[in-house]
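S.K.: pasting the sequence and the predicted model now:
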Amino acid sequence: MEKNAKIYVAGHRGMVGSAICRKLKENGYHNLITRTSSELDLRNQQAVFDFMAEEKPDYIFLAAAKVGGIQANNTYRADFLYENLMIESNIIHAAYLNKVTKLMFLGSSCIYPKMATQPLKEEYLLTGPLEHTNEPYAIAKIAGIKLCEAYRDQYGCNFISVMPTNLYGYNDNYDLNNSHVLPALIRKFHEAKVNSFSEVIVWGTGSPMREFLFADDLAEACLYLMENYNERELVNIGTGEDISIKDLALLVKEVIGFEGGLVFDSTKPDGTPRKLMDVSKLHNTGFKHKVELREGIALAYEDFKKKHVSENVSEAQKV
């Protein structure tokens, strides 16, 4: 990409989009286009077409999506399917119409079959049934991948897809009702520590295995692939290492300094038994993550405390 290229980051206020914006600016890309959801409803086709025709971006990072954890995915199944289909369809088609030089679509590791052989290779896509709890979200992401492939096949568009593993980091969502497991654990242990609780309840049995990537490492990988990768096939982005939810909870407990006990609520769903990405394709290009899990949790916790304290101060000022 040229340093003065016009780059649209869709979803710039989210954890992933904000990390991509930071990484672009660090690397000398300052001609960035962003819109908040109140300024541009990405579910509105005409609004997206008008925006794209006016701005004419050269490159697009499609990081905008409706996201959430197991509970949110399973509760708002129609919303997750409809809204994500609309967002990606509108942007990808508008990118084609306006001759965007290159587009990167960010998917999710949940696109792979629930019982797929581990680690998950890119070619395992569509080889078996999906995990039920997040099937609508996964189907929407699969549709995005196939849209990129179809526009490349029919029109020659340089649209690529990347599949991040589970992410965490700065600007994460810590709402206990719809956040992912790691930020939810950070909040639970923090509140337990502050309130001197004797124990923390963790959803599920603790046995599922998960892989976690710091969002700034994802952003660096995305920029690297945007600059160097131009193939049809999707690319997994992760660490190639996983950890059980139980051991993750113990690690978060240690980083935060909570001294109470752990209780696993086996009445709550575990989700997919294991999700580990095969990242050999990414590693073979020369890229590897930098932030290890313990360090990343500590960085995320500091970010959480800054926002958590400011939220509490703000609420206190309203009283």
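M.R.: Okay, I see it. Numbering: from 1, shown residues only.

S.K.: C-alpha only now, for contacts and for neighbours.
M.R.: Will do.

S.K.: quick one: contacts for residue 7?
M.R.: Residue 7 makes contacts with 31-33, 57-61, as judged by CA atoms under 8 Å, 6 or more residues apart in numbering.

S.K.: also residue 273?
M.R.: Shown in contact with residue 273 (CA under 8 Å, 6+ apart): 114-115, 207-209.

S.K.: you'd agree residue 260 is up against residue 194?
M.R.: No. Residue 260 is beyond contact range of residue 194, at 11.6 Å (criterion: CA atoms under 8 Å).

S.K.: could you check which of those two has the larger neighbour count?
M.R.: Taking neighbours as other CA atoms under 10 Å, residue 260 and residue 194 compare with residue 260 leading, 14 against 9.

S.K.: contacts only, for the more buried one.
M.R.: Applying CA under 8 Å, 6+ apart to residue 260 gives the contacts 197-200.

S.K.: tell me which of these is nearest to residue 149?
M.R.: Relative to residue 149, the closest of those is residue 200; by CA to CA it sits at 44.7 Å.

S.K.: tell me the SS of that closest one?
M.R.: Following DSSP: H, G, I helix; E, B strand; the rest coil, the label given to residue 200 is strand.

S.K.: list the contacts for it?
M.R.: 188-189, 192, 260-263.

S.K.: presented hereafter is structure B, for comparison with structure A:
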Amino acid sequence: MNPMPKIYVAGHRGMVGSAIVRRLLAGGVAQDAILTRTHAELDLTDQAAVRAFFRSERPDQVYLAAARVGGIHANNTYPADFIYDNLMIEANVIDAAFRQGVRRLLLLGSSCIYPKLAPQPMKESALLTGTLEPTNEPYAIAKIAGIKLCESYNRQYGASHGVDYRSVMPTNLYGPGDNYHPENSHVIPGLLRRFHEAREQGAPQVVIWGSGTPRREFLYVDDMAAASVHVMNLDAEDYRKHTEPMLSHINVGYGDDLTILELAQLVARTVGYGGRIELDPGKPDGTPRKLMDSARLRSLGWQPRVDLAEGLRLAYADFLKAHRT
């Protein structure tokens, strides 16, 4: 590493990427040491363009937070886009990083990599032990491929080239910079928008998808950014002590979960909506439960700081800001 490393944050306009930039700046990294490119400036699915960028800029560290993401509806509607775009982004960035001598790279994945019926809480070792949740299988397979890319480059080039590529698997994330699209958003931003609009319109009820019984874990995005920077900068020997041989990924979760109905009730209180909450059991539930086992990361010195109630207040404030503009 150079005394003043150049750090490339791929996906810096997204919720996670922007939080990583905030965390780096708060930690003393100079603004001009952080490399960013918009999609218009650099299409990460274009191999030639990605290789040219790495040859020109020669970053020392890479945070790969760029991805095509969305909720159940988006995953069901655009499966080809989800698998193709994410496979291409990962393959292009990871290989270009290696070709230009980048020794430390962090891939951001997703808890959907684990089997639909994985034992709870889900350990890193549950990967590839069962069938994936069908609604987001294309996206999950792309993220699993990214993990295996990191592991494979470590196996083949770790000893000879000092390659140390890692992956973090976050639970469901939310917070500033989220996507509040009425159809293509994740559960928390989608609920925030729907309850806000219901309150504004005086609607007597809000209908939520599914039975309301699936349990989900949620992590505030700035906690995820702190975990990402923490994992990126861990000493290699310390990191290996807490991971299985050649296992590049590590879980990042809050450590507690709640049902979708309980979440909806909490969002309604946060927004100030006083109407009824109705369930639509004809819509898909997805995985029955997704709780991460984050014991490894906690043993490495990271802890979440923002609880769900406070995080929802911050997220709603961000929604109101985005809603006004």
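M.R.: Alright, I've got the coordinates. Keep in mind that this is a model prediction, so the values were computed, not measured.

S.K.: ok, back up a step: tell me which of the contacts of residue 7 of the first structure fall in helices.
M.R.: Of the contacts of residue 7 of the first structure, none are assigned to helices by DSSP state H.

S.K.: considering the contacts of residue 260 of the first structure, which possesses the most neighbours?
M.R.: Ranking the contacts of residue 260 of the first structure using other CA under 10 Å puts residue 200 first, with 20 neighbours.

S.K.: alignment lookup: that residue to the second structure.
M.R.: Matched across to the second structure, residue 200 of the first structure falls on residue 206, judged by TM-score structural alignment.

S.K.: which parts of the stretch 201-325 of the second structure are helices?
M.R.: With DSSP state H, counting those that start in this stretch as the criterion, the stretch 201-325 of the second structure has helices at 221-232, 236-241, 260-271, 295-299, 308-324.

S.K.: most tightly packed of those?
M.R.: helix 221-232 (a mean of 22; mean count of other CA atoms under 10 Å).

S.K.: now do it against helix 308-324, angle only.
M.R.: Angle between the axes of helix 221-232 of the second structure and helix 308-324 is 110 degrees (criterion: axes from the mean of the first three to the mean of the last three CA atoms, to 10 degrees).

S.K.: out of the helices of the stretch 201-325 of the second structure, nearest to residue 250 of the second structure?
M.R.: The closest of the helices of the stretch 201-325 of the second structure to residue 250 of the second structure is helix 295-299. By CA to CA, the value is 6.9 Å.

S.K.: what lines up with residue 188 of the first structure in the second structure?
M.R.: By TM-score structural alignment, residue 188 of the first structure lines up with residue 194 in the second structure.

S.K.: and if you look at residue 161 of the first structure?
M.R.: So residue 161 of the first structure corresponds to residue 167, using TM-score structural alignment.

S.K.: so that match sits against residue 249, correct?
M.R.: Yes. Under the criterion of CA under 8 Å, residue 167 of the second structure makes contact with residue 249 at 4.2 Å.

S.K.: if we can go back for a sec, who are the packing partners of the host helix or strand of the match of residue 188 of the first structure?
M.R.: Applying DSSP states H and E as the criterion places residue 194 of the second structure in helix 187-201. Packing partners of helix 187-201 of the second structure (3 or more CA pairs under 8 Å, 6 or more residues apart in numbering; DSSP states H and E): strand 205-209, helix 260-271, helix 308-324.

S.K.: just to revisit the earlier point, can you list the helices of the stretch 201-325 of the second structure in CSV and add distance to residue 9 of the second structure?
M.R.: Listed next are the helices of the stretch 201-325 of the second structure as CSV, based on distance: least, CA to CA, whole Å:
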stretch, distance to residue 9 of the second structure
helix 221-232, 11
helix 236-241, 21
helix 260-271, 31
helix 295-299, 22
helix 308-324, 22
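
S.K.: quick one: which of these is nearest residue 131 of the second structure?
M.R.: Closest to residue 131 of the second structure of the helices of the stretch 201-325 of the second structure is helix 260-271 (CA to CA; 22.7 Å).

S.K.: from the chain's centre, how far out does that closest one sit?
M.R.: Distance, stretch centre to chain centre, for helix 260-271 of the second structure: 22 Å (CA atoms, centre = their mean, to the nearest Å).
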